[in-house]
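>>> Below is the sequence, then the predicted model.
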Amino acid sequence: MTTTEKTVAIATASLAIGLLVLGLKTWAWWLTGSVALYSDALESIVNVVTAIVALVAVRLAQRPADAALPYGYHKAEYFSAVVVGVMIIVAAILILREAVLGFLNPELPEAAFPGLLISMGATAINVVWALVLIREGRKARSPALEADGKHLLTDVISTIGVLVGLVLVYATGIAQLDAVLAALVALNILWSGWGVIRDSVGGLMDVAVPPDTQKTIREVIAANADGAIEAHDIRTRTAGKLTFIDFHLVVPGAMSVELAHTICDQIEGKLRQAVEDAQITIHVEPENKAKHSGIVVL
């Protein structure tokens, strides 16, 4: 199975698991009537929606570049992650509403043990799948899968807090604690949604690669540009799993086109070995264009 096929398969499985967990958490809420468990189930609806969005985005991102989008469809995953973030925030607002209503009209949840047990089972599924999504998302350099996994981990943390809190509700008999727990879940979800949107907007704004990757790129260029004078105006950006690198390479004015092309080929080959899925553009310039900055080769 290729990386592309594996990514799509994981996104499809994520949707199926999201539906299973939603069913379990809805069952737990139905048994107990707990506002906190209702908020937990509502967040699972968001998980299902985000899984659908991630699946669509992952499939779209695999499409090859064409005349309309010559740089490919990879940024579709960033749009997906922004949608996920917005959905998370909408869910948090709905949960806050239910929390306020629950606080004003408090009722002790029922069927404590069965509801908690079902919710614990759903949480265990989410823990395992969140770790799989984050690991595979990073391996495939898929922002959509990684965002989905991070959101699931937030869901897990929320659910653990709800379960611990509900034990306190049953132990103390203070019904308002149920609504307070729901409000805390909502605040945690809001923070998660903001994080997902922030990271995705960075990708849409063509943020440069991390400093360690920039250092690697500069070192590779310096080590493989024998015959050139300097390399300057180095720019980088990422789009999904692709890393775009472009820079100006200054060579002696008398150098033949063939030799300059050979140097460029050598640099490109080494960069592709050092940076996965690199897309490289090199603009060759004569020595009078030297800025005496950037990477000085000679």
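Right, received. Where do you want to start? Numbers count the residues shown, from 1 in each chain.
>>> C-alpha from now on. contacts and neighbour counts both.
Will do.
>>> Now do Ile189 against Arg198, distance only.
Remark: distance between Ile189 and Arg198 (CA to CA, to the nearest Å) = 14 Å.
>>> same question, Asn47
19 Å.
>>> Which one's more surrounded, those two?
Asn47 (27 against 14; other CA atoms under 10 Å).
>>> Can you name the residues that contact the more buried one?
18, 148, 151-152 (CA atoms under 8 Å, 6 or more residues apart in numbering).
>>> Now it: which helix or strand?
helix 35-61 (DSSP states H and E).
>>> same deal with Val162?
helix 143-172.
>>> May I see the buried residues of that helix?
In terms of neighbour count (16 or more other CA atoms under 10 Å), helix 143-172 has its buried residues at 143-159, 161-163, 165-166, 169-170.
>>> and what of stretch 188-206?
Under 16+ other CA under 10 Å, the buried positions of stretch 188-206 are 188-190, 192-193, 195-197, 199-200, 203-204.
>>> go on, stretch 122-131?
Result for stretch 122-131 [16+ other CA under 10 Å]: buried residues 122-123, 126-127, 129-131.
>>> on that earlier part again, can you add distance to Leu96 and secondary structure and give the buried residues of stretch 188-206 back as JSON lines?
As requested, the buried residues of stretch 188-206 are exported to JSON lines (distance: CA to CA, whole Å; DSSP: H, G, I helix; E, B strand; the rest coil):
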{"residue": "Asn188", "distance to Leu96": "11", "secondary structure": "helix"}
{"residue": "Ile189", "distance to Leu96": "11", "secondary structure": "helix"}
{"residue": "Leu190", "distance to Leu96": "10", "secondary structure": "helix"}
{"residue": "Ser192", "distance to Leu96": "15", "secondary structure": "helix"}
{"residue": "Gly193", "distance to Leu96": "15", "secondary structure": "helix"}
{"residue": "Gly195", "distance to Leu96": "19", "secondary structure": "helix"}
{"residue": "Val196", "distance to Leu96": "20", "secondary structure": "helix"}
{"residue": "Ile197", "distance to Leu96": "20", "secondary structure": "helix"}
{"residue": "Asp199", "distance to Leu96": "25", "secondary structure": "helix"}
{"residue": "Ser200", "distance to Leu96": "25", "secondary structure": "helix"}
{"residue": "Gly203", "distance to Leu96": "30", "secondary structure": "helix"}
{"residue": "Leu204", "distance to Leu96": "30", "secondary structure": "helix"}
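>>> what does the helix or strand where Ala222 lies rub up against?
Ala222 belongs to helix 211-223 when assigned by DSSP H and E. Here helix 211-223 makes contact (CA under 8 Å, 6+ apart) with 231, 236, 267, 270-271, 274-275, 295-297.
>>> Report the buried members of the residues you listed.
Buried among these by 16+ other CA under 10 Å: 231, 236, 267, 271, 275, 295-297.
>>> quick one: which of those is nearest Val84?
Taking CA to CA as the measure, Val84 sits nearest to Thr236 out of the buried ones among the contacts of helix 211-223, at 26.2 Å.
>>> Double-check that closest one against Pro210; I have them as touching.
No - taking contacts as CA atoms under 8 Å, Thr236 lies outside contact range of Pro210: 9.5 Å.
>>> Glu219 and Ala225, how far apart?
10 Å.
>>> Okay, one more to line up with it:
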Amino acid sequence: MTSADSSTSPESPTPPSPSRSTPQRVDLTKFAWLSIAAAIVTITLKAGAWVMTGSVGLLSDAAESVVNLVAAVVALIALRVAIRPATERFLYGRAKAEYFSAAVEGVMIFVAAAVILVTAVERFLNPQPLENVGWGLAISVIASLVNGGVALVLLRAGKKHNSITLRADGKHLMTDVVTSAGVLIGVAAVVLTGWERLDPIVAFAVGVNIIVTGIGLISESVSGLLDKALPDEEHEVITEILRRRTDGTVTFHGLQTREAGQEKYMNVHVLVPDEWTVKQGHDYIEGLEDELAAAMPMLRVLTHLEPISDPASYEDIPEAHVPIHGDDHDPTVPPQV
């Protein structure tokens, strides 16, 4: 909705076009259910492998799968909350619920890492022989294939729908695959070398790797909660449209962007000729919003209409904004028309 909408004359109303309707969030809960199912399957398989072999590495792998299950349930709750429509209390919806899910998942990764590290140290100090290694490794490989397949599905869906929850869950599962690969190598090395302490050493290295992943997830979720700007490539799409529409009679400044889960937001000042009527300004902005919506369907646009020659139009530019024109352009100075 533009700032000029409320001033449109009643004699010539402009019906909203479908491209300017509120972007509809996609229900992504089916992916969370897929993650939950994968976690249950892998917990069962990895726990069985641990019981058969007695490997602390496989035990740590099973412990991370338990964390995967908890994280998947949290992701399901977050996605259900995020898709709920706006209300009188939550006027902009609840899209940022996804960032809480990613933060919780990051913390859960730390919990899994802590369990793995403590268990690895204990087994290093008190090494034990492994049993039924062949069957245990086979079962663990099957569990890793399940996790790997689901991780790819979640990562692709997260990228397509700009869902940090699915990206976080996918990264978590992919970390689990890496964990399993490390554990399998460690257990196989124990069999080949006979050095039992190699099993907990590998488990400890896996725990450190998991901590790195957790730090990345928490950092990304915090950035989202703090209204991080859109990526540079999306800024380029927006600024290209604005530059193309700058012709000496119309220009722009004060561009700001942010994202909340699937949704993207931008606000910009639109400076038009002083003699334009409210309807002319309104029609121009409607066309601008149509073009932006066609380029970025999930983008919500807020515009502020100002007279191009009025010095006051250049006094309210935000302190932090995205440059629209070249380095030689001063957004605080009226153009020479």
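Looks like it arrived, so ask away. Everything numeric here is computed off the predicted structure, so don't read it as measured data.
>>> Need the counterpart of Val111 of the second structure in the first structure.
Using TM-score structural alignment, the equivalent of Val111 of the second structure in the first structure is Val90.
>>> tally of neighbours for that match?
17.
>>> Could you do the one 10 residues further on as well?
For Val100 of the first structure, the tally of surrounding residues (other CA under 10 Å) stands at 17.
>>> Which neighbouring elements make contact with the helix or strand hosting it?
Secondary structure from DSSP H and E places Val100 of the first structure in helix 76-104. For helix 76-104 of the first structure, the elements it packs on are helix 35-61, helix 143-172, helix 176-204, judged by 3 or more CA pairs under 8 Å, 6 or more residues apart in numbering; DSSP states H and E.
>>> Throw these into TSV and include distance to Glu5 of the first structure, thanks.
Shown next, in TSV, are those (distance: least, CA to CA, whole Å):
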stretch	distance to Glu5 of the first structure
helix 35-61	9
helix 143-172	13
helix 176-204	23
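>>> pretty sure Asp109 of the first structure is in a strand, no?
Just so we're on the same page, residue 109 of the first structure is Pro rather than Asp. No - Pro109 of the first structure sits outside any strand when classified using DSSP: H, G, I helix; E, B strand; the rest coil, being coil.
>>> what residue of the second structure matches up with it?
Using TM-score structural alignment, Pro109 of the first structure sits opposite Leu130 in the second structure.
>>> so its match touches Val51, yeah?
No - using CA under 8 Å, Leu130 of the second structure is not in contact with Val51, being 10.4 Å away.
>>> Between all of the contacts of Asn47 of the first structure, which two are separated the most?
Taking CA to CA, no two of the contacts of Asn47 of the first structure sit farther apart than Gly18 and His151, at 11.9 Å.
>>> how many degrees apart are the next helix or strand after the helix holding Val100 of the first structure and helix 35-61 in direction?
Sequence order places helix 112-139 as the next helix or strand after helix 76-104 of the first structure, per DSSP H and E. Going by axes from the mean of the first three to the mean of the last three CA atoms, to 10 degrees, helix 112-139 of the first structure is angled at 20 degrees with respect to helix 35-61.
>>> how far apart are helix 112-139 of the first structure and its match in the second structure?
Following superposition, helix 112-139 of the first structure is found to deviate from the second structure by 0.6 Å on average (mean CA distance after the TM-score superposition for the first structure).
>>> who are the neighbours of that helix, in terms of helices and strands?
Going by 3+ CA pairs under 8 Å, 6+ apart, helix 112-139 of the first structure lies up against helix 3-32, helix 143-172.
>>> Go through the ones you listed and name the closest to Leu259 of the first structure.
helix 3-32 (36.1 Å).
>>> Which other helices and strands does the closest one contact?
helix 35-61, helix 112-139.
>>> distance from the first one to the second structure after superposition?
In the superposition with the second structure, the average deviation recorded for helix 35-61 of the first structure is 0.6 Å (mean CA distance after the TM-score superposition for the first structure).
>>> what number of residues lie near the match of Pro109 of the first structure?
Neighbours of Leu130 of the second structure (other CA under 10 Å): 19.
>>> now the one 4 residues further on
In terms of burial, Gly134 of the second structure registers 14 neighbours under the definition other CA under 10 Å.
>>> Just to confirm, what residue in the second structure is aligned with Gly269 of the first structure?
That one, Gly269 of the first structure, aligns with Asp290 by TM-score structural alignment.
>>> to the chain's geometric centre, what's the distance from the one helix or strand that match maps to?
In this structure, Asp290 of the second structure sits in helix 278-295 according to DSSP H and E. Put simply, helix 278-295 of the second structure sits 29 Å off its chain's centre (CA atoms, centre = their mean, to the nearest Å).
>>> now for it, which elements pack on it?
helix 232-245, strand 299-307.
>>> what's the mean deviation for the last one versus the first structure?
What that stands for is strand 299-307 of the second structure. Mean for strand 299-307 of the second structure is 0.7 Å (mean CA distance after the TM-score superposition for the first structure).
>>> quick one: that strand aligns where in the first structure?
By TM-score structural alignment, strand 299-307 of the second structure lines up with residues 278-286 in the first structure.
>>> Which residue in the first structure aligns with Lys171 of the second structure?
Counting by TM-score structural alignment, the partner of Lys171 of the second structure is Lys150.
>>> so who does that match touch?
Contacts of Lys150 of the first structure (CA under 8 Å, 6+ apart): 130, 134.
>>> With Met87 of the first structure instead?
Going by CA under 8 Å, 6+ apart, the list of residues near Met87 of the first structure reads 46, 50, 193.
>>> For my notes, confirm Glu259 of the second structure occurs in a strand.
Yes - counting by three-state DSSP, Glu259 of the second structure is part of a strand.
>>> Give me the number of neighbouring residues for it.
24.
>>> Does it touch Pro231 like I think?
No - the criterion here is CA under 8 Å, and Glu259 of the second structure misses it with Pro231 at 9.4 Å.
>>> pretty sure Val177 of the second structure is touching Val141, no?
No - with contact defined as CA under 8 Å, Val177 of the second structure and Val141 do not form a contacting pair (9.3 Å).
>>> picking that back up, the helix holding Val162 of the first structure vs the second structure, average offset?
Mean for helix 143-172 of the first structure is 0.8 Å (mean CA distance after the TM-score superposition for the first structure).
>>> Look at Asp247 of the second structure and tell me its secondary structure.
On the basis of three-state DSSP, Asp247 of the second structure is classed as coil.
>>> What separation is there between it and Thr44 of the second structure?
Taking CA to CA, one finds Asp247 of the second structure at 65 Å from Thr44 of the second structure.
>>> which one of the two has more residues nearby?
Thr44 (15 against 10).
>>> residue in the first structure matching that one?
Counting by TM-score structural alignment, Thr44 of the second structure lines up with Gly23 in the first structure.
>>> What is the corresponding segment of the second structure for the helix holding Asn47 of the first structure?
Counting by TM-score structural alignment, helix 35-61 of the first structure falls onto residues 56-82 of the second structure.
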